[in-house]
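Engineer: Predicted structure and sequence below. I'll ask about it afterward.
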Amino acid sequence: MGQLPPLLWLQAFESAARTLSFTAAGNELGVTQAAISQRVRLLEDRVGQKLFVRHARSLTLTPAGQAWMPSIHDAFMRISEGTLEVFGSTTEQPVTIRTTPVIQQSWLAPRLVAFHRAYPQVAVRLVSAIWPDDFGPEGADIEIRYGKGGWAGVDMQSLGEDQLQPVCSPALAKTLASPSDLAGHTLLHAAGFGIGWSGWLQAANVADMEARCWSITCDNQVMTLVLASQGGGVALTHRRLMERRTDLAAPFALSVVSDERFWLVRPNRRHVDEDAALVWAWLVESR
């Protein structure tokens, strides 16, 4: 291929390939969407192959783009890490933590308050993730993910075994003596659970109960818990997220073990920022 393409073209490709959005890449690099699109087209002309398939509202990588992306991303990571190791950080950057809103509210918030009291000089930035695709090592020092683990390119620390249990408003909980009392009530479903209501009902020996209940499905657990707290039905949630909540009650003792769990996750880099390491250690200690 001869001489390497300009760095700005490679940077535009790396950002667009990571975010699968020319607009997001432009926001990240401080230029317009049109500028990113132009740089990518110039890069495609230079290498002689298309790197993206352009859809009406989205992008996907071509096979060539998919094959090239890891090398380009790794090259930028090495430049960044090498610069940091030789010259150090030139500006104070906040420690970025990315996770879902329900984990932020129910698990992370009290631990972050305690951390800030102990280390007020450490700046922290929270970023919300809703969908699994929102996660990834780029742009976050620490993530709290839910799943079976096994992600590539990251260090992981399990937050422990997880169990799922029904919860509802305290008033409704007083009327539910056994799982069979759920008949005629509303089951609140959150998308994305490996084990959902069907798994819990089967463990409670009332597998047919789902057909005897009303149903509301939400794309996030925050909403199911809000609905449950306001008497809108019974939600299934993680016991770990019920530590400090007083607006919800567990009507039944039965919980089911999930093969998924919460994980602390961070990019597997040679250099770890001192403040990020401090936050990581605090969260591991307070699991």
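Structural biologist: That came in fine, so what should we check first? Numbers count the residues shown, from 1 in each chain.
Engineer: drop to CA atoms for contacts and neighbour counts, all remaining ones
Structural biologist: Fine.
Engineer: Which stretches in this protein count as helices?
Structural biologist: 7-19, 22-29, 33-47, 63-87, 101-103, 109-118, 170-173, 197-203, 221-229, 274-285 (DSSP state H).
Engineer: One more to weigh against that first structure:
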Amino acid sequence: MKKTIIALSVALASATVPALVQADDGYPEKNIEFIVPYGPGGGSDTFVRSIQPALEDALGGTLVVRNISGGGGAVGYSRAVTSRPDGYTVTTPNNANFTLEGLGNVGFSYNDFEYIARVTVMPYVLAVRDNDQWTDFESLKEDLQASGDKLSVGFSGVGSSTHVTSVALGRELGMDFQFIPFDGGSAAVSAAMGGHVDAVVLNPSEIMSAVESGKLTAIVSTGGERSSAMPEVPTMKELGFDMELNQWRGIAAPKGLDPAIEEQWVTAIKKAVQDPQFRQAAKNGGTDIKPLYGDELDAFIKDNAELMIPIAESVKQ
């Protein structure tokens, strides 16, 4: 990734963006660009396209989805954050907003976005390869303590949220992890099923089929409560650890969005999340619909940033 180019483009574009653009009375009067900072078919793209029809109906406008991939989300987020904060450009944030900043790969801060809503959440799950000795957290911990071995843990990409979560999990659990990055979640799952790594840290949607087939055993979840996709998997808090971390997806705009436009979006999102087709799509994807707005959302963003940014800084290469 060309960090210097990305940072320079952000700096140049930011100089031309006004602090606040006032709302038009007839908003929206034109199409709204919805930037997905990843390629088609991924979790963020699926989320945006599944909620798009309900949002268009609620807003009374047209959302044009643009997939702008590159740099693990850096290129698309850079495009979004340097756009005019007039309500005609939005994006879908997730934990990459924090990890990209911690890795130093972008020229913007997570605070440069106006977070409108968190819509869905999905925990990270530690799942181990098929092993008669590793049936739950206690048996895994006892075996590792007895053997003195490291647990080789696969995840999706250096500096990804699954990488950062793996580091956080190892620290919180007091386990010695050997971190093994892969080019995507499916490659990590294949390696674990083949016995090339001991475990993976991924989202439920990426490991559900392997768990259901008995090739992997889900040990613990990082969610605040059990995931509807994997209700049998205990959370870190249930095991006595003070850790809660979810992958999440929502809607954000460049900083300086008019409060009146933001309120229109909040109203539209509250309606859209009740749409039966969107709710079914979220369920199929293993995500839980748990919207947050306003002060609760701000607190959630701050907590996640304070957890993930320092860890991302520590894994910087």
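Structural biologist: Right, received. Where do you want to start? This structure is a prediction, so every number in the text was calculated from the model and none was measured.
Engineer: Give me the TM-score for this pair.
Structural biologist: Put the two chains on top of each other and the TM-score (TM-score structural alignment, normalised by the length of structure 1) is 0.49; 210 aligned residues with a CA RMSD of 5.0 Å.
Engineer: before we move on, the earlier item: okay, the helices of structure 1 in JSON lines with distance to residue 265 of structure 1 and mean neighbour count next?
Structural biologist: Below are these laid out as JSON lines (distance: least, CA to CA, whole Å; neighbours: other CA atoms under 10 Å):
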{"stretch": "helix 7-19", "distance to residue 265 of structure 1": "18", "mean neighbour count": "20"}
{"stretch": "helix 22-29", "distance to residue 265 of structure 1": "22", "mean neighbour count": "18"}
{"stretch": "helix 33-47", "distance to residue 265 of structure 1": "30", "mean neighbour count": "17"}
{"stretch": "helix 63-87", "distance to residue 265 of structure 1": "18", "mean neighbour count": "14"}
{"stretch": "helix 101-103", "distance to residue 265 of structure 1": "14", "mean neighbour count": "19"}
{"stretch": "helix 109-118", "distance to residue 265 of structure 1": "16", "mean neighbour count": "13"}
{"stretch": "helix 170-173", "distance to residue 265 of structure 1": "35", "mean neighbour count": "18"}
{"stretch": "helix 197-203", "distance to residue 265 of structure 1": "27", "mean neighbour count": "17"}
{"stretch": "helix 221-229", "distance to residue 265 of structure 1": "21", "mean neighbour count": "22"}
{"stretch": "helix 274-285", "distance to residue 265 of structure 1": "9", "mean neighbour count": "16"}
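Engineer: Give the buried residues for stretch 3-10 of structure 2.
Structural biologist: 6, 7, 9, 10 (16 or more other CA atoms under 10 Å).
Engineer: Which one of the residues you listed is nearest to residue 311 of structure 2?
Structural biologist: For the buried residues of stretch 3-10 of structure 2, the minimum distance to residue 311 of structure 2 (CA to CA) is 21.2 Å, reached by residue 7.
Engineer: how near is the closest one to residue 279 of structure 2?
Structural biologist: 37 Å (CA to CA, to the nearest Å).
Engineer: Kindly list the longest helix within structure 2.
Structural biologist: Structure 2, longest helix under DSSP H: helix 294-314.
Engineer: Turn the helices of structure 1 into JSON lines, columns for distance to residue 187 of structure 1.
Structural biologist: Output for these, formatted as JSON lines (distance: least, CA to CA, whole Å):
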{"stretch": "helix 7-19", "distance to residue 187 of structure 1": "35"}
{"stretch": "helix 22-29", "distance to residue 187 of structure 1": "37"}
{"stretch": "helix 33-47", "distance to residue 187 of structure 1": "43"}
{"stretch": "helix 63-87", "distance to residue 187 of structure 1": "42"}
{"stretch": "helix 101-103", "distance to residue 187 of structure 1": "19"}
{"stretch": "helix 109-118", "distance to residue 187 of structure 1": "27"}
{"stretch": "helix 170-173", "distance to residue 187 of structure 1": "13"}
{"stretch": "helix 197-203", "distance to residue 187 of structure 1": "8"}
{"stretch": "helix 221-229", "distance to residue 187 of structure 1": "9"}
{"stretch": "helix 274-285", "distance to residue 187 of structure 1": "33"}
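Engineer: can you give me the strands in the stretch 101-250 of structure 2?
Structural biologist: Assigned strands in the stretch 101-250 of structure 2, in chain order: 113-123, 125-129, 151-156, 177-182, 199-202, 216-221, 246-254 (criterion: DSSP state E, counting those that start in this stretch).
Engineer: Spit out the contact partners of residue 9 of structure 1.
Structural biologist: 39, 40, 42, 43 (CA atoms under 8 Å, 6 or more residues apart in numbering).
Engineer: let's see it at 7 Å
Structural biologist: 39, 40, 43 (CA atoms under 7 Å, 6 or more residues apart in numbering).
Engineer: The first one: what's it in contact with?
Structural biologist: Going back to what we said before, that points to residue 39 of structure 1. Counted by CA under 7 Å, 6+ apart, residue 39 of structure 1 has contacts 9, 12.
Engineer: swap the cut-off to 8 Å and go again
Structural biologist: Neighbouring residues of residue 39 of structure 1 by CA under 8 Å, 6+ apart: 8, 9, 12, 13.
Engineer: Quick check: the first one vs residue 15 of structure 1, distance?
Structural biologist: From residue 8 of structure 1 across to residue 15 of structure 1, the span is 11 Å (CA to CA).
Engineer: ok, back up a step: could you say what helices and strands the longest helix of structure 2 packs with?
Structural biologist: helix 96-103, strand 113-123, helix 161-173 (3 or more CA pairs under 8 Å, 6 or more residues apart in numbering; DSSP states H and E).
Engineer: Buried residues of the last one, list them for me.
Structural biologist: Neighbour-count burial for helix 161-173 of structure 2 flags 161, 162, 163, 164, 165, 166, 167, 168, 169, 170 (criterion: 16+ other CA under 10 Å).
Engineer: Need the max-distance pair from the residues you listed.
Structural biologist: 161 and 170 (14.1 Å).
Engineer: Straight-line length of stretch 188-202 of structure 1, end to end?
Structural biologist: Start and end residues of stretch 188-202 of structure 1 are separated by 17 Å (CA to CA).
Engineer: of the helices of structure 1, which approaches residue 143 of structure 1 most closely?
Structural biologist: Here helix 274-285 is closest among the helices of structure 1 (CA to CA), at 9.7 Å.
Engineer: okay, the angle between that closest one and helix 109-118?
Structural biologist: The directions of helix 274-285 of structure 1 and helix 109-118 differ by 130 degrees, with axes from the mean of the first three to the mean of the last three CA atoms, to 10 degrees as the criterion.
Engineer: Does anything pack onto helix 274-285 of structure 1? Which helices or strands?
Structural biologist: Using 3+ CA pairs under 8 Å, 6+ apart, helix 274-285 of structure 1 is in contact with strand 95-99, helix 109-118.
Engineer: what's the closest of the ones you listed to residue 283 of structure 1?
Structural biologist: Using CA to CA, those put helix 109-118 closest to residue 283 of structure 1, at 7.2 Å.
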